[in-house]
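Participant: this is a predicted model, with the sequence first.
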Amino acid sequence: MIPTLHINPVLSERQRRQAALVYYQSFAGNFAPLSRSPRQVVRLLCRALNPERTVVVFAGDRVVAVAGMRFRGQQMLHFRLSHLARHLGWWQGLLSQTTTGYLLRSQEPDELLVDGLAVRESWRGRGIGKRLLTAIKEIACSEGLSVVRLEVEADNSAALGLYRKMGFREVFFWEQDPLPPEEKISMEWPVHPETYRELSPEKNRFPGRIHRR
């Protein structure tokens, strides 16, 4: 079956759950502040999903990959306090909203920030990640943005290889302080390389130590 790619898709409730599950399975550790229950986190992700900042790949009517974007004040996941409170209770919901808000990455006005590429395990190695990145780059061009930026774990050699092949260049890496410590690399793809100025690492407001590449 040839997978089909959709930008800003109209998703059924079942497909929203599938997209949330695929995303969670790739980035489960990022959502630890929300809940220790995977099922509960997937329900929250399903509620928070914003199709206007989402690219989805289908095999038939089944979601096999999803990518999130953030630009012009909107992002793939928007956690409302009412949704968090409904699933976690008001106190835990407020705490989770504060924590997830603190972890959100900052960005420049002319920048598209990739909120993650997630491919269902059984569909990896088929060029789907490349298709997602190509679509995101085309969106950045059509929206008149200057750069696409993403972060990747320093030890994820497969992802680093893909991003380099797709024209992304390493700008700096940062070490996150919470235990266990994490090292991530910030990479950028300039829409107009001849006029683009690299992002200053001081504008990347992650907690931790930042080092120029």
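Facilitator: Structure's in. What do you need?
Participant: please make it C-alpha for all contacts and neighbour counts, starting now.
Facilitator: Noted.
Participant: check which helix or strand residue 175 maps to.
Facilitator: Per DSSP states H and E, residue 175 falls inside strand 169-176.
Participant: now do the very next helix or strand once past that strand against strand 169-176, angle only.
Facilitator: Downstream of strand 169-176, the first helix or strand assigned by DSSP H and E is strand 182-190. If you take axes from the mean of the first three to the mean of the last three CA atoms, to 10 degrees, strand 182-190 sits at 150 degrees to strand 169-176.
Participant: buried stuff in stretch 58-78?
Facilitator: Neighbour-count burial for stretch 58-78, counted by 16 or more other CA atoms under 10 Å, picks out 58, 63-71, 75-77.
Participant: repeat for stretch 80-93
Facilitator: 81, 83, 84, 85, 87, 88, 92, 93.
Participant: from the residues you listed, which land in helices?
Facilitator: Counting by DSSP state H, the buried residues of stretch 80-93 place 81, 83, 84, 85, 87, 88, 92, 93 in helices.
Participant: which residue, other than its chain neighbours, is closest to the fourth one?
Facilitator: Okay, so that is residue 85. Using CA to CA, 6 or more residues apart in numbering and skipping the chain neighbours, the partner closest in space to residue 85 is residue 93 (4.5 Å).
Participant: doesn't residue 84 make contact with that neighbour?
Facilitator: Yes - if you go by CA atoms under 8 Å, residue 93 and residue 84 touch, sitting 4.6 Å apart.
Participant: and the gap between the closest residue to residue 88 other than its chain neighbours and residue 135?
Facilitator: Distances taken as CA to CA, 6+ apart put residue 35 closest to residue 88, at 7.9 Å, once the chain neighbours are dropped. Separation of residue 35 from residue 135 (CA to CA, to the nearest Å): 32 Å.
Participant: for comparison:
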Amino acid sequence: MVAGFTVQSGFPEDQRSIAASLFWSAFRGKLEKVMGPEPKALGFLESVLDPAYALSAVATDGTLLGLAGYKTEEGSFAGGSLGDLCTAYGRFGGVWRGLLLNILERDTEPGLLLMDGIFVSEHAQGRGIGSALLKAIIQKAADEGLKRVRLDVIDTNDRARALYERMGFEAVSKEETGPFKHVFGFAAATRMETIIPHNN
């Protein structure tokens, strides 16, 4: 336990709707034009978020405070199929949203844990929860025998990038969104990685 919360695998199933709300609050800025309206976005997220690929920060009273999702070759936290999108938005709405969301998709590879979002409830920020979740993600990768952890940070999120740099992540490349910056609300994203030390 650290300062009134614990980090654990998955997230409490009875707080699935809270997990979806936290995800949406964190990423609304870049997803709203594609995944809105909000009620449909929340319904979709609530149906697809997979606790098997998440670590959560939970308060002593059981309240979900934050989540770190990840993606490996086996599956991902914020996945969902085209069928899931069509269920939430209808066939036409699901198809065009799927095409645009595919632009944001990042492929994983052997030996890599790919971050699939990290976010903390607004009222719980400043308590070290983000750092604790990131440390837990790095430890998860080490426990799984993976070699690297990778994430993307958008150019407008200096606070997050500073956290990642403090945790040992280094920039390895930068990708421009081109004309899609008007859709997603950012012009570029920096890919950052950290190498997982392993004892021989």
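Facilitator: Cool, the structure landed. Note that the structure is predicted; figures quoted are calculated from it, not measured.
Participant: still on that earlier bit, closest to residue 49 of structure 1 out of the ones in helices among the buried residues of stretch 80-93 of structure 1?
Facilitator: residue 83 (11.8 Å; CA to CA).
Participant: burial of residue 159 of structure 1, as a residue count?
Facilitator: Neighbour count for residue 159 of structure 1, taken as other CA atoms under 10 Å: 15.
Participant: counterpart of it in structure 2?
Facilitator: Aligning on TM-score structural alignment places residue 159 of structure 1 opposite residue 160 in structure 2.
Participant: mean deviation of the helix or strand hosting its match from structure 1?
Facilitator: Secondary structure from DSSP H and E places residue 160 of structure 2 in helix 158-166. With mean CA distance after the TM-score superposition for structure 1, helix 158-166 of structure 2 departs from structure 1 by a mean of 1.5 Å once superposed.
Participant: so what touches the longest helix seen in structure 2?
Facilitator: Ordering each helix of structure 2 by length in residues (DSSP H) puts helix 16-35 first. Outside helix 16-35 of structure 2, the residues that touch it by CA atoms under 8 Å, 6 or more residues apart in numbering are 11, 38, 41-42, 45-46, 49, 64, 66-67, 97, 100-101, 117, 119-121, 183-186.
Participant: okay, which residue is most central for structure 2?
Facilitator: Centroid-nearest residue in structure 2: residue 117, 1.1 Å away (criterion: CA atoms, centre = their mean).
Participant: what sits against the residue nearest to residue 174 of structure 2 when sequence neighbours are not counted?
Facilitator: Nearest non-adjacent residue to residue 174 of structure 2, counting by CA to CA, 6+ apart: residue 190, 4.4 Å away. Residue 190 of structure 2 sits next to 152, 153, 154, 155, 171, 172, 173, 174, 175 when contact means CA under 8 Å, 6+ apart.
Participant: and residue 190 of structure 2, what's its match in structure 1?
Facilitator: So, by TM-score structural alignment, residue 190 of structure 2 is matched to residue 185.
Participant: distance of that match relative to residue 94 of structure 1?
Facilitator: 30 Å.
Participant: what do you get for residue 172 of structure 1?
Facilitator: Taken as CA to CA, the span from residue 172 of structure 1 to residue 94 of structure 1 is 33 Å.
Participant: quick one, which of these two is more surrounded?
Facilitator: Between residue 172 of structure 1 and residue 94, counted using other CA under 10 Å, residue 172 has the larger neighbour count: 19 against 16.
Participant: touching, residue 211 of structure 1 and residue 173? I think so.
Facilitator: Yes - using CA under 8 Å, residue 211 of structure 1 makes contact with residue 173 at a distance of 5.5 Å.
Participant: ok, those two, which is more surrounded?
Facilitator: Taking other CA under 10 Å, residue 211 of structure 1 and residue 173 do not tie; residue 173 has more neighbours (21 against 13).
Participant: please consider this matter closed, and thank you.
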